[in-house]
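Student: give me a model of this one.
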Amino acid sequence: MKLILAIIRIAKMQETKMALQDADLPSFTAMPVQGRGQGHGDLEKAANYDPEHRELISVTPRLKSKRMITLMVSDDKKDLAVETIIKVNQTGASGDGKIFVIDSSDSIRVRTGEKGDITLD
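Tutor: Below is the predicted model of the structure:
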């Protein structure tokens, strides 16, 4: 089993949700998060709009609002899940997001007590 954590742009949430559903991966959790990467998008945007006043922009990158989706998949669906998320979210621009794939030892359905891959469907 794999736990997949994906940080994506808010604007891509609906499209990602539909793509996962179409890939027969409809079960996931989404939550609002804030973070930052290595990019300096704020500075680049400021320079593009008003290069003379770039020095007035804070050199500390701001936290950006994103969405984090988490889904648990069987080992054989890991590549499908990752490829689906990338296909929808890859624009080639800074801020497209990150995907983390984490090994998981078990999954338990609270309602029935069932364990393992059967709980993922």
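Student: for the rest of this, base every contact and every neighbour count on C-alpha atoms.
Tutor: OK.
Student: what about M1, distance to S107?
Tutor: Separation of M1 from S107 (C-alpha to C-alpha, to the nearest Å) stands at 8 Å.
Student: Proceed likewise with the subsequent sequence, for comparison:
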Amino acid sequence: MKEIIAIIRSNKMKKTRDVLEVLGFPAMNARRVLGRGHQRAIIDDVNIPFPPEGIEESRGTMRYIPKRMISIMVEDRDVELVVEAIMKVNHTGNIGDGKIFVCPVDDAVRIRTGENGDVALQ
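Tutor: Purely as a prediction, here's the structure:
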């Protein structure tokens, strides 16, 4: 079992969610996050209040850029499919497309029934 964590552009969230749902992966957690890698400003239009928190108006760069972080648990056999789907939806070829992390998960437990392991993901 793996956890796939993807940091993506905010304006790609709906399409990413829709594609994953069509592929049979409707369960995920999503959060609004602020962060930054090598990207120093927002190139595409993003729905954020202006001036956004973290902007340094004197230098014209942003300390933190609004993104979305999604977390989805999948069985090992589904990792490649989910990663490829996220990449296909979010790839623009420009800096700031995001990152995907794949992490091992030791176990999962469904609180309602006490089921654990891969069965708890279904």
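Student: now list whatever residues contact both of M1 and S107 of the first structure.
Tutor: Shared contacts of M1 of the first structure and S107 (C-alpha atoms under 8 Å, 6 or more residues apart in numbering): D117.
Student: and the lengthiest strand in the first structure, how far from the chain's centre?
Tutor: Longest strand of the first structure, by residue count under DSSP state E: strand 64-73. Centroid separation between strand 64-73 of the first structure and its chain, computed with C-alpha atoms, centre = their mean, to the nearest Å, is 4 Å.
Student: got the angle for the following helix or strand past it vs strand 64-73?
Tutor: Proceeding N to C from strand 64-73 of the first structure, the next assigned helix or strand is helix 78-89, under DSSP states H and E. Helix 78-89 of the first structure and strand 64-73 are oriented at 150 degrees to each other (axes from the mean of the first three to the mean of the last three C-alpha atoms, to 10 degrees).
Student: mean per-residue distance, helix 78-89 of the first structure versus the second structure.
Tutor: Compared with the second structure after fitting, helix 78-89 of the first structure has a mean deviation of 0.5 Å; criterion: mean C-alpha distance after the TM-score superposition for the first structure.
Student: could you point out which element follows that helix?
Tutor: Next element after helix 78-89 of the first structure (DSSP H and E): strand 98-103.
Student: run through who's touching that next one.
Tutor: Contacts for strand 98-103 of the first structure (C-alpha under 8 Å, 6+ apart): 1-8, 82.
Student: rerun that using 7 Å as the cut-off
Tutor: The contact list for strand 98-103 of the first structure, computed with C-alpha atoms under 7 Å, 6 or more residues apart in numbering, reads 1-8.
Student: please apply the same query to stretch 80-90 of the first structure.
Tutor: Outside stretch 80-90 of the first structure, the residues touching it (C-alpha under 7 Å, 6+ apart) are 8, 12, 15-16, 19-20, 96.
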